[in-house]
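Participant: prediction below, plus the sequence it came from.
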Amino acid sequence: MSLLAAETDKRDLRRGACPALSAPMQTGDGLLARISFAEPIRPAQLWTICRLSKTHGNGVINISARGNLQVRGLTAETAGKFEGDIRSLNLPLREGLAVEVPPLAGLDPAEIADPRPLADAIRAGARGLEGLAPKTTVVVDGSGRMRLSKLLADIRLVAARLDDKVGWQILLGDTQAGSRVHGTFPAQQAVDEVLSLLQRLTSLGPTSRGRDLVTDAMPPCAMMEDGPSSLGLTLLEGDEAAVGIGLPFGQTTAMQLAPLCTEAETQHIRAVRPAFGHALILFGDRSACETILVFAGRSGFITESTDPRGMIAACPGSPSCASAAIDTHGLAHLALEHLEDLLDGSFNLHVTGCAKGCAHPQATSLALCGGGSDISFIVGKASDPSFASIPAAESANALRSIAALVRKERLKDETSAACIARLGREQLALSLTSGRT
């Protein structure tokens, strides 16, 4: 198979809708139900979800890139029972339009403004609005420490200081860095403007997204410095704190997660919420958060931003996902072994079982995508053309070749991401052809 990527025909792997609690999606290991929360829940409630995931499913739990809880292995017989049991818990379930706020919204001393009132107003105003694309997303970001700047959004509101007042900049399409500026408005006018934009999307048809509202006259968004990692301890007001805990490759089991919930209750952690980046955020006093952080580290969770496992985004892969062509977690562990010293925090490695790229929809410096018996090596999104395609059996050699090239060519003080970008697709491809016939 040729290495320097010719365009190849790919199946259209886009899904028309996301799985939901009331509409689970068929995957390789059964039905998958997604649970979205509008507010944090108690650790004891998360423990109950763990129990129900074993009773009705296979006990495997994912947290998506956007911070939604996903329970796997449900069946046609158990999916309805699972939904009924979940709804009987009276959890703060989020229904309807996806309006996202940062996990520390309303609690972050660094926030310019609390985004929750605007998010609530947009949800209420959009209730009953029909004709939007299933994955339409609005982000409302108060510009605190845990920003949602890297999440894809159709419409994004970002708090900004305007002299002695607060304004909300409305951005359209893509991540924050790739979006265009629609305008800056006071709070109520910003809500009205978002609802008007959503109405325009409905008039454009059910496949229209925020990028379809962009015009050439709209300036690009000014680059913002990324906030700190969501992992580890974050101090809030007074003695309050939050602690971020990551799931290796976005996945855990009820058997692993339930003891963390029990310990959180013991330490009087008052709340927990799934968060972006395949993480959990727990809230309590500083002492309790410090204790639970140590417990989580000993239990196999990711607790530090320097942990290389947190720099690899991997979907569930085969056989868990019916769309996946490879064992993504096996390949991720192989990448961890051969690329660990390259994972310096400058980029995320994306390992995906198909071109949908669910675990990391944005572009990355390097993505490994399964397709048949081959692994495609990609710079950018999983759906982009590959620069090389290698038989899966040769994955280890290919990873070693790329690691050796970067180690050899990396300049003093240059990050791995910068080095890979400078080398480019051709040189990366050549490193994989060496020694092959």
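Facilitator: Yep, that arrived.
Participant: make it CA atoms for all contacts and neighbour counts henceforth
Facilitator: Noted.
Participant: and the most centrally placed residue in the chain, how close does it get to Leu74?
Facilitator: Among the residues of the chain, Ala65 comes closest to the average C-alpha position under C-alpha atoms, centre = their mean, at 1.6 Å. In this structure, Ala65 and Leu74 are 21 Å apart, going by C-alpha to C-alpha, to the nearest Å.
Participant: so which residues of the stretch 201-350 of the chain form strands?
Facilitator: 232-235, 240-246, 251-253, 271-275, 279-285, 312-314, 349-352 (DSSP state E, counting those that start in this stretch).
Participant: tabulate those strands (TSV), appending mean neighbour count and distance to Cys358.
Facilitator: Below are these laid out as TSV (neighbours: other C-alpha atoms under 10 Å; distance: least, C-alpha to C-alpha, whole Å):
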stretch	mean neighbour count	distance to Cys358
strand 232-235	19	25
strand 240-246	25	17
strand 251-253	18	13
strand 271-275	25	16
strand 279-285	24	16
strand 312-314	26	9
strand 349-352	31	8
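Participant: second one coming, line it up with the first:
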Amino acid sequence: MDRCPGSVEVHRAEDGGLARIRVPGGVLTRDSLVALTGLAAELGNGRIELTARGNLQLRGLAPGAEVELSARLAAHGLLPSVPHDRARNVLASPLSGRDGVGVLDVRPLVAELDRRLCADPELAALPGRFLFALDDGRGDVAGQRADVAVLALPDQRVALLLGGRDSGLRLPVRAAVTGLLASATAFLRRRADERMWRVAELPDGPLELVPDVRAALVAGLGGDAAGPLGGDPAGWLGGGPAVSVPDRDPRGPVGRIEQTDGRVALAASVPLGELTQSRCQVLAAVAEREVLLTPWRGVVLPDVAPPATELAARRLTGAGLLLDPASPSLGVSACTGRPGCAKALADVRADASGAAGRAAGTAVPPAEDVDGVRLPVHWSGCARRCGRPAGPAVDVVAEVGGYQVLRDGEAVYAGADLGAVRAAAAQARSSR
């Protein structure tokens, strides 16, 4: 059974109900953020958490509070379809259409995908872990290994990715959402049972879906080469060199980013993904119209007028958000830990909160990893390692009597001295 929480069906944790609110593409209006801040305080314990998929979590809900929560989310436009509550997992390049780096503005595609997904009753059965991604060509979210994704190409087409692998299928931009939805439908029809949640779990792997997706797309032409998808099937369903799927970006955007329209985007990392009430209030006060949530547990405030940038940055850093790309605290994450999780062996969020830089009394080595960025460090309360980022990372795993620090699956330290644990994790993330 898929126990992934939503806002209608919540998870009963040790500290109360946990509701996960899907935010397709990470696009949250300022008014929605204000509303969520109020809901978190009124119905929960006030905590809002960013997830590794650019979604939000509310914690500490009383039994039955999810009924009022879902009704009020719907009233604010945050729950357009109750049956599709858990299916709306959509990543998108956060800066798409703003900084001139990508080759395609994917924002209209995000809106189209969410609308068409919610209109298809069959797709309400998608597991809560199933993930869509739209990458504008810069390679930031393609590396998140979504179940189905499109990667924009310079030739005005998109490459369809399945389970983080190039399917070989190429589509015109106007057919990108059709390809994503056809892939999701093919997965639902191919999976052996409801316990199969990801395309990577298919018996023959993600590319098992290619024949079904190809057939669905060809059928969409209605036998007419000038049909709604346009062009010769041989031209848009294949051809061209194979796409090299980018590695996962371990950090995401951080700092001041110039937009092509002369305005500025401020990208901030949120320590441990914790949006406290005060942080939410600052974000709402600084945001022009939107707050963009990223899969790196960060936020982007776009469209800031240059004269307001310095004051906005000071307010964000004053709230504890990180705008310095060199900050040693970047890339440190943690699961819920105690007391929220009954399986956790330690309060990992408290232990991880001082795990980087001077806050821990530990000097972080200046050396960077071979890809030019320090490895992320994830603190886990037990061996399940919930919330761990995909790809290479340093793991700090609680065990009876202390922690074990692992890099590339190999233990580099084990013990109960928290200072030594932090030092070992800092060294492991920076050593080559």
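Facilitator: That came through, no problem. No experiment lies behind these values; they were computed from the predicted model shown.
Participant: TM-score of the superposed pair?
Facilitator: Both chains were compared after superposition, and using TM-score structural alignment, normalised by the length of structure 2 their TM-score is 0.76; 378 aligned residues with a C-alpha RMSD of 3.2 Å.
Participant: re earlier: which residue in structure 2 lines up with the residue nearest to the centre of structure 1?
Facilitator: Counting by TM-score structural alignment, Ala65 of structure 1 lines up with Ala52 in structure 2.
Participant: chain neighbours aside, what residue packs nearest to its match?
Facilitator: Across the structure, with C-alpha to C-alpha, 6 or more residues apart in numbering as the measure, the residue nearest Ala52 of structure 2 apart from its sequence neighbours is Pro295 (4.5 Å).
Participant: quick check: the counterpart of the one you found in structure 1 vs Gly73 of structure 1, distance?
Facilitator: With TM-score structural alignment as the matching criterion, the partner of Pro295 of structure 2 in structure 1 is Phe276. Plainly put, Phe276 of structure 1 is 23 Å away from Gly73 of structure 1 if you go by C-alpha to C-alpha.
Participant: repeat that for Leu132 of structure 1.
Facilitator: Distance of Leu132 of structure 1 to Gly73 of structure 1, computed by C-alpha to C-alpha: 29 Å.
Participant: equivalent analysis for Thr215 of structure 1, please.
Facilitator: On the measure of C-alpha to C-alpha, Thr215 of structure 1 and Gly73 of structure 1 end up 44 Å apart.
Participant: those two - which one has more neighbours?
Facilitator: Gly73 (23 against 12; other C-alpha atoms under 10 Å).
Participant: wait, the more buried one touches Asn58, no?
Facilitator: Yes: Gly73 of structure 1 lies in contact with Asn58 (C-alpha atoms under 8 Å); the separation is 4.7 Å.
Participant: what about the helices in the stretch 151-300 of structure 2?
Facilitator: Listed in chain order, the helices found in the stretch 151-300 of structure 2 under DSSP state H, counting those that start in this stretch are 176-190, 210-220, 233-236, 277-286.
Participant: also structure 1?
Facilitator: Taking DSSP state H as the test, the helices found in structure 1 are 43-56, 79-87, 116-126, 187-204, 254-266, 286-298, 328-339, 395-409, 416-433.
Participant: any idea how far Gln156 of structure 2 is from Trp236 of structure 2?
Facilitator: 11 Å.
Participant: Ile378 of structure 1: neighbour count?
Facilitator: Each residue near Ile378 of structure 1 was counted by other C-alpha under 10 Å, and the total is 26.
Participant: structure 2: which residue goes with that one?
Facilitator: Using TM-score structural alignment as the criterion, Ile378 of structure 1 maps onto Leu406 of structure 2.
Participant: distance of its match from Val364 of structure 2?
Facilitator: For Leu406 of structure 2, the distance to Val364 of structure 2 under the criterion C-alpha to C-alpha works out to 17 Å.
Participant: re the thing from before, wait, doesn't the residue nearest to Ala52 of structure 2 sit right on Thr51?
Facilitator: Yes: taking C-alpha under 8 Å as the definition, Pro295 of structure 2 is a contact partner of Thr51 at 6.8 Å.
Participant: higher neighbour count, the two?
Facilitator: Under the neighbour definition other C-alpha under 10 Å, Pro295 of structure 2 and Thr51 were set side by side, and Pro295 has more, 26 against 22.
Participant: circling back to that earlier point, which non-adjacent residue is nearest the match of Ile378 of structure 1?
Facilitator: For Leu406 of structure 2, the closest residue by C-alpha to C-alpha, 6+ apart turns out to be Asp395, at 5.1 Å.
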